[in-house]
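Peer 1: Using only what follows, build the 3D model:
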Amino acid sequence: MITVKRIYEKPDKDDGFRILVERLWPRGISRERAHIDLWLKDVAPSPELRKWFNHEDEKWEEFVRRYYLELTGNAGIERIKTLMKENNNITFVYSSRNVEHNNAVALKDIIYGIK
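Peer 2: This is a model prediction of the structure:
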């Protein structure tokens, strides 16, 4: 099972294996406080896509479409699938303030869509 959680929320034992799915390390969070098991920079949206999206809700569907295309052939996707077989709970950790429309939510939907 994959869940998503902001990095600014307190880690919990129910999070399971925590994967940071951001290209840049979030500001103001130490590595110790983050409790990240794996940082998969390569599954984060490209800087160009991230800047284009700018967390504008009206661009959400097109963002997910473009993000999916960027992830085609991405080795990080296979790594996540392997980790899903090894871990009951995986949490995609993200830094966006937008809890409904962010790359972790999109990645979760993409993973379940191509599984």
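Peer 1: For the rest of this, base every contact and every neighbour count on C-alpha atoms.
Peer 2: Noted.
Peer 1: thought Val21 was touching Ala104?
Peer 2: Yes: counting by C-alpha atoms under 8 Å, Ala104 is a contact partner of Val21 at 6.5 Å.
Peer 1: intersection of neighbour lists for the two?
Peer 2: 92-94 (C-alpha atoms under 8 Å, 6 or more residues apart in numbering).
Peer 1: so which strand or helix has the residue most central in space within the chain?
Peer 2: Nearest to the geometric centre of the chain sits Ala104, at 3.1 Å (C-alpha atoms, centre = their mean). When elements are assigned from DSSP states H and E, Ala104 belongs to helix 103-114.
Peer 1: For the comparison step, fold the sequence that follows:
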Amino acid sequence: MLQYKRVYEPAESSDGLRVLVDRLWPRGLSKQALQLDAWLPDVAPSTELRREYQHQASAFAAFSEKYREQLVAHPEHWQGLLGMAKQGTLTLLFAARDPQLSNARVLAEFLEDELDRRDQPSSPTCYTNHD
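Peer 2: Got it, this is the predicted structure:
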């Protein structure tokens, strides 16, 4: 199961593995205070995309599309998250104020799509026009 939540919310046993997916360390939190299993800054949107987006609701659709393009171009950044998600609950942590406009939401949806795609059997061979 994949879920996402703000890094400022308390850790819960139901979080499973906790992975920070922001490029920058969250403000106001020491590395000792944050309970997490990994920090993967490379899976976050590029600095340019993050600056362009600025968490504006009107820009979320375009941001989401561009971020997905970045993810497709760099599977080495997120492949390990698929393995973590298959083991149990994976919580993607982020610092943005609005969970619905966060990169973690886009990443969680992307990973869910990827897991679904990989779980589907390949299409059967077409034997049309074969005697």
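Peer 1: quick one: TM-score?
Peer 2: The TM-score (TM-score structural alignment, normalised by the length of structure 1) is 0.94; 114 aligned residues with a C-alpha RMSD of 1.0 Å.
Peer 1: Structure 1: helices as residue ranges?
Peer 2: Using DSSP state H, the helices of structure 1 run over residues 31-34, 47-53, 60-71, 75-86, 103-114.
Peer 1: want to throw these into CSV with distance to Trp25 of structure 1?
Peer 2: Below are these laid out as CSV (distance: least, C-alpha to C-alpha, whole Å):
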stretch, distance to Trp25 of structure 1
helix 31-34, 9
helix 47-53, 14
helix 60-71, 20
helix 75-86, 17
helix 103-114, 14
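Peer 1: To Val4 of structure 1, which of those lies closest?
Peer 2: Across the helices of structure 1, Val4 of structure 1 has its closest neighbour in helix 103-114 (6.3 Å, C-alpha to C-alpha).
Peer 1: so what secondary structure elements neighbour that closest one?
Peer 2: For helix 103-114 of structure 1, the elements it packs on are strand 2-6, helix 60-71, strand 90-94, judged by 3 or more C-alpha pairs under 8 Å, 6 or more residues apart in numbering; DSSP states H and E.
Peer 1: contacting residues for the residue nearest to the centre of structure 1?
Peer 2: 4, 21, 92-94.
Peer 1: which one of the residues you listed sits closest to Ala34 of structure 1?
Peer 2: Among those, and counting by C-alpha to C-alpha, the member closest to Ala34 of structure 1 is Val93, at 9.1 Å.
Peer 1: Would you confirm that that closest one contacts Asp15?
Peer 2: No: taking C-alpha under 8 Å as the definition, Val93 of structure 1 is not a contact partner of Asp15, at 9.7 Å.
Peer 1: And these two? Which one has more around it.
Peer 2: Neighbours per residue (other C-alpha atoms under 10 Å) separate Val93 of structure 1 from Asp15, with Val93 holding more: 26 against 18.
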